[in-house]
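In: let me see the structure of the following:
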Amino acid sequence: MRELAQAPFMVVALARPEVHDQFPRLWSTRDLQEIRLPQLTRKASERLVRDLLGTEVTPGTVEQIVDRSAGNAFFLEELIRAVAEGHGDRLPDSVLSMLQLRLDALGPDTKRVLRAASVFGEVFWRDGVAALVNQDPRDQLAILVERELVASSPDSQLPDQIEYVFRHDLIREAAFVMMEAGDRVLAHRLAGGWLVAHGYTDAVSLAGHFSLGEEPARAAEQYARAAQQAIAGNDTEAVLSHAERGLACNPTGAVAVLLRIALAEAHNWRGEHTQAIEVGQQARVDVVRGSREFYCATDEVFYGAGRSGNLGLAIGMVHEMTASVASPDAARQQVRSVARAAIVMLRFGPPGAGAALVQRTEELAARLPIDIGTEQRLHSLRAMAARARGDAGRCLEEHEAGQRACEATHNLRELAFNYLSYGGCHGELGAPDVALALLQRGIQIAERVGATTVTPLLWFSMAISAFDLRQFDDARAHGNRAAALAHESDLTAEGLARWLLARTAHAQGDLDTGEREITTALEKLSTLSRYRALALATKAQLLLGRGDITGARATAAEAMASMRPDDGFEEGESFVRLVEIQALEASGDPSARAATQAAITRLETRASRIEEPWRTSFLAKPDNAATLARRGVE
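Out: Modelled structure (predicted):
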């Protein structure tokens, strides 16, 4: 090259930046022009991934490959090849070998520190690494910073701790893979212990350390904390995952109870009530009567039983919650649990059960200072109690206060239920257009947090409001959605949806569909006389449509016998009474006049408890208006 110094001759050499470390004087006597190639841009990397893997590659896979490659074209190509070959879950050998060659140049002490740091994850702390290597790692960390393998963080998640981050996750993976299996177990155990001692709060990360460190008891404890954090974050899927992983660690005692309670709660919110009952009963075996865990577990069994139609078990759980004496730290939980039972029993329980539980809840609450979580549940209960006695103003006020409490505590699951009741009340008071908007908001929240237990009821209430607006196609679509979501998991919700579908079919003159739907509705609602009465009344209407007046009269009479008179403004009584009148009128029975007068008297008595402007809109509802239109008709 010296002989060609004056000739038109050029040498192009390609190397990684480490070439200067290995050959510091390689170009010292030459007129060197160094061009550093920049990283691939994210947009270019994404385009390359899609070009090579095709349009079917998911956005998540594209993002993962691009993030791991960190703009390195060789790494990107190898990661794409690994995914194409079905090995995208592990680091390609080609990439691993190149990275390990780079790390070998660090020297044994620095490489040991890097391996220890990799145990913590993307973020690590100087003192944490020191606890793993049993030496001060300052000098080695300085080398790693200089080599641009790690970087110091301006802030730290842990107080008084110097924090670092890996610049590229591939470096961390390569360093971690270089550890012996036995060393990894010990390292995770030490890392978990150090993090707990220094106030680290990410329970999922801690559970992972203890699990990989072969300390299942400590892992289960952290999974229980992670499940509670997920409940607070309205993440139902995460609750299930954490609780199941925690139980897989075979915990005992209090930790096992907490995991089972969390799992039962998640199953209930997903509408998986049979599983919730089973897991909740398992939790109840190991709880102390009157403890907070006792009320939580019993509450979940009650709710699962009540929603799945097992009223015997539900009533048994109610007795357990109301007859027990709460320990001081469990008193507010008892109030919340009994209040929840009262809400369910006001809608689905036997006559008088809901009102008795309302009274018991208020007695228990009067003895305590109330926190905002308990206050939210009490607002919901008081709204339902006001609804049952026809106090529309108080009902709506309590729902609005409950909404504010849910928003303050970020309890989105309870907020979805609030919109169900709040919207339903507007529909029952004769404002179905307002109800539709509120119910749609409830559906959005429920679907966002995976609250499957409330979603079918929201769609059912949407169907009722659409029906009242004579939007029968929408009513049918909403009813079918409710029935599909509730199928086999929520007998009550499916039964109500099938009833509404039958009623819609009757309104559209489709008697065949109506008869199929009402048969299913009666099967699903067989244990709930209040709602069975609605289904029987619709069956009577269908029989009238077929010209079977005798059958219609008998079925309407059965509906009246099953009906529970309602002092409030809830849907149902007016409809059942109207169908009885229609059946009597069709047969020419003069007792139709007495039935009409009785229906009008009952309707006006109920309406008298409702203040304006709601009284007028309530009386204008289709069934109520049809009843009042018969006044004075011979």
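In: drop to CA atoms for contacts and neighbour counts, all remaining ones
Out: Fine.
In: list the buried residues of the helix or strand that contains Leu52.
Out: In the assignment (DSSP states H and E), Leu52 maps to helix 42-53. For helix 42-53, the neighbour count (16 or more other C-alpha atoms under 10 Å) marks 45-46, 48-50 as buried.
In: and the two most separated of these?
Out: Comparing every pair within the buried residues of helix 42-53 by C-alpha to C-alpha identifies Ser45 and Arg50 as the most remote, at 8.8 Å.
In: who's in contact with Val325?
Out: Gly290 (C-alpha atoms under 8 Å, 6 or more residues apart in numbering).
In: ok but it is inside a helix, no?
Out: No. Counting by DSSP: H, G, I helix; E, B strand; the rest coil, Val325 is not part of a helix but coil.
In: give me the distance from stretch 363-380 to the chain's centre.
Out: On the basis of C-alpha atoms, centre = their mean, to the nearest Å, stretch 363-380 sits 24 Å off its chain's mean C-alpha point.
In: endpoints of that stretch, how far apart?
Out: With C-alpha to C-alpha, to the nearest Å as the measure, the ends of stretch 363-380 fall 16 Å from one another.
In: what does that stretch rub up against?
Out: Under C-alpha under 8 Å, 6+ apart, the answer for stretch 363-380 is 331-333, 335-336, 339-340, 343, 398-399, 401-403, 405-406, 409, 418.
In: tell me the strands in this structure, going along the chain?
Out: Using DSSP state E, the strands of the chain run over 123-125, 150-152, 163-166.
In: could I get those strands as CSV with distance to Met321 and mean neighbour count?
Out: Converted to CSV, the strands of the chain look like this (distance: least, C-alpha to C-alpha, whole Å; neighbours: other C-alpha atoms under 10 Å):
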stretch, distance to Met321, mean neighbour count
strand 123-125, 46, 22
strand 150-152, 54, 20
strand 163-166, 49, 21
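In: quick one more, to check against the first:
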Amino acid sequence: RQIRERAIQAAMQIIAHLTASTPMVLVIDDVQDVDDSSIDMIERAVQIGGGTSLMLICLAQRRLLDRRPRWGEAAPGALRIDLQPLDEHQSRRLVGEILRKAGKLPTDLRNLIVSRAEGNPLYIEELIKMLVADGVIVPGDDKWQIQVGRLPRLRIPATLSDLLRARLLPLGPPERAFLAAASVAGGAFWEGAVAAMLGHDLGADEQTILALESHAIIAAQAESTLRDEHEYRFSHDLLREAVYEQIPPEQRADYHRRLAGWLTNHSGERIESYAGLIAEHFERGGDLSNAGRWHIHAGAQARASYALDTAIVHYHHAIQFLVDDPTAVSDLIACYAAIGQVQLEAAQFAEAVASFRRARDLASRAGDQQTEAHALERLSAIADDMSDPLAMRDYAQQALDLARTIGDPAQIVICLANLSLANNRLGSTERGLELAQEALAIAQQANYDLGIAKSMAYLALAYEHLGDLATAMGHMQEAMARFRKLGNLAEVATQINNLGYIANAQGDFASALTFLEEGLRIAREGGIRYMEIYLLSNLGATLVGLGRHAEAEEVIRRGIR
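Out: The predicted model follows:
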């Protein structure tokens, strides 16, 4: 999440620099096909980029509003424009613009196109393309000819779908086969992928591609999303859908499996970013075991991008496909542990408990003590989030016993740290101090940097509960420095918040103000919003202590919002 937020901040800083002297217009098309996490990123970028000279234009079909009914309304200065069908005058202007090289158009031709289109600009474009293919309109370099005598013999499709299908009728078998395979890949496709689906050598479809380009059914892309691959796009997604719907189910499934295999072998260093697409093609091809495994990869990729909702969807798909596969037990265990962690990060505590319990049970039956210990440790951490110190202590002790059996120093350190915190929560502060000291000693011996930082943080809490605030603050500052070195901004903000809290308790409001303002800056830069609430609460107390009551009220209100 921190990396994601900082990436958005960096992108908006670049845009602010670029627009400092010249305004910029950025267009994002087909937003209805964008995943939820990317839509969230667009909204967040708008929130923090309000001071830039940037106009952001997002084009989408109405089905976007089925997912996000109020999308964009909260953005400052946002304007939503609903495109209505063209009126007759606008339709005539569009026809005249497309056919401007034909000079003065015959009234019958213009009336035919306008009346059939009923205000749909795509129908107008596609009907004109069909008239070109049928020889009614004959394009030339400088002037287009109209064969008016052919108009009475034309049979014009009544609907856009029928029109698109009619445009495919003149194509020969090679063009039809190529389009069928291409439609499986989506609106955009790679020449190599289509060749693999058809069992052709690369380059064998060159003449077919030229023919389809001449019919304006596909167009080459200036750049390809895959290195060393020629990429093309259907002229419209409705045309692709018309082709896809005509493929027999068995052949369609075979194409999906072949495409998944091709993507696996040709995605190169970007293979993880294509994991979700590979999983989808295996799924549509009926290969559910491979689909499940690739959904695990896709979930990991989404989690790394802090697209938590997307990650959860992928992991649920993986569980669905792998749960009855006796060869996939280890994958299933890893999947339950992974989805549990994502649910924890998304504050879905009850769901996370269920997932980690399932991971624990499966790991126990499979003799996987490492994962069983990890699941128990995570259950301990969740119990703390759910304010259940007794459960936290019990889970941490079970995890510690397993970790000692395995002999894993890192796991032992984390379990000891959790057990220390649980004892502190239960009032057994001396025991909590002993456990934190043991954790620190093992972490130092193992050179386990994260464990050292966590142990320092829990030592600080133990000393705070014992009333030794000076020692507590010293350990907090040491932990903060180590977390900062590790790049863990959430823990840095946590330690700074604790330092501010203690400074408030000591009446040192000037120091508290310095701590908490720095913590807020870090939390905002890292997108650590839950820490903002704690920091604002403590900052409100600081400002009250300094006699700045109006500011304190505003800060506390911001925390509530």
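In: would you pull the TM-score for this pair?
Out: Here the TM-score for the pair of chains, by TM-score structural alignment, normalised by the length of the second structure, is 0.61; 405 aligned residues with a C-alpha RMSD of 4.1 Å.
In: relative to the second structure, which residues correspond to stretch 418-426 of the first structure?
Out: Aligned by TM-score structural alignment, stretch 418-426 of the first structure falls on residues 492-500 of the second structure.
In: how much does that stretch stray from the first structure?
Out: Comparing stretch 492-500 of the second structure with its match in the first structure after superposition yields a mean distance of 2.1 Å (mean C-alpha distance after the TM-score superposition for the first structure).
In: any idea how far the equivalent of Phe176 of the first structure over in the second structure is from Ser355 of the second structure?
Out: Under the alignment by TM-score structural alignment, Phe176 of the first structure pairs with Tyr244 in the second structure. Distance, Tyr244 of the second structure to Ser355 of the second structure, using C-alpha to C-alpha: 38 Å.
In: so the two - more neighbours on which side?
Out: Of the pair Tyr244 of the second structure and Ser355, Ser355 is the one with more neighbours under other C-alpha atoms under 10 Å, namely 24 against 19.
In: would you agree that one is in contact with Tyr336?
Out: Yes. The criterion here is C-alpha atoms under 8 Å, and Ser355 of the second structure meets it with Tyr336 at 5.3 Å.
In: hang on, the earlier thing: what are the buried residues along the match of stretch 418-426 of the first structure?
Out: Here stretch 492-500 of the second structure shows 492-500 as buried, counting by 16+ other C-alpha under 10 Å.
In: what does it contact?
Out: 457, 473, 476-477, 479-481, 483-484, 511-513, 515-516, 518-520, 522-523, 531, 534-535, 538.
In: cool, and stretch 136-149 of the first structure?
Out: 109-110, 113-114, 126-127, 129-130, 150-152, 166-168, 171.
In: and for stretch 405-417 of the second structure?
Out: So stretch 405-417 of the second structure is contacted by 369-370, 373-374, 377, 396-397, 399-400, 403-404, 435-436, 438-440, 442-443, 446, 448, 451, 454-455, 458 (C-alpha under 8 Å, 6+ apart).
In: where in the second structure does the helix holding Leu52 of the first structure fall?
Out: Going by TM-score structural alignment, helix 42-53 of the first structure sits over no part of the second structure.
In: what is the burial count for Thr374 of the first structure?
Out: So Thr374 of the first structure, with other C-alpha under 10 Å, has 19 neighbours.
In: check Asp235 of the first structure too.
Out: The number of residues near Asp235 of the first structure, taken as other C-alpha under 10 Å, comes to 20.
In: in the second structure, what sits opposite it in the alignment?
Out: Under the alignment (TM-score structural alignment), Asp235 of the first structure maps onto Ala307.
In: from Leu513 of the second structure, how far out is its match?
Out: 34 Å.
In: and if you look at Thr264 of the second structure?
Out: For Thr264 of the second structure relative to Leu513 of the second structure (C-alpha to C-alpha), the value is 53 Å.
In: and for Arg165 of the second structure?
Out: 69 Å.
In: tell me which of the two has more neighbours.
Out: In this view Arg165 of the second structure and Leu513 are compared by other C-alpha under 10 Å, and Leu513 has more residues nearby, 21 against 17.
In: so the more buried one sits against Thr542, correct?
Out: Yes. Using C-alpha under 8 Å, Leu513 of the second structure makes contact with Thr542 at a distance of 6.4 Å.
In: now do the contacts for the nearest residue to Gly540 of the second structure once chain neighbours are set aside.
Out: In space, and not counting its chain neighbours, Gly540 of the second structure is closest to Ala552: 4.5 Å by C-alpha to C-alpha, 6 or more residues apart in numbering. Applying C-alpha under 8 Å, 6+ apart, we find Ala552 of the second structure in contact with 539-544.
In: do that again at 6 Å, thanks
Out: 540, 543-544 (C-alpha atoms under 6 Å, 6 or more residues apart in numbering).
In: tell me, how many residues neighbour His277 of the first structure?
Out: Just to correct that, residue 277 of the first structure is Ile rather than His. That count, for Ile277 of the first structure with other C-alpha under 10 Å as the rule, works out to 26.
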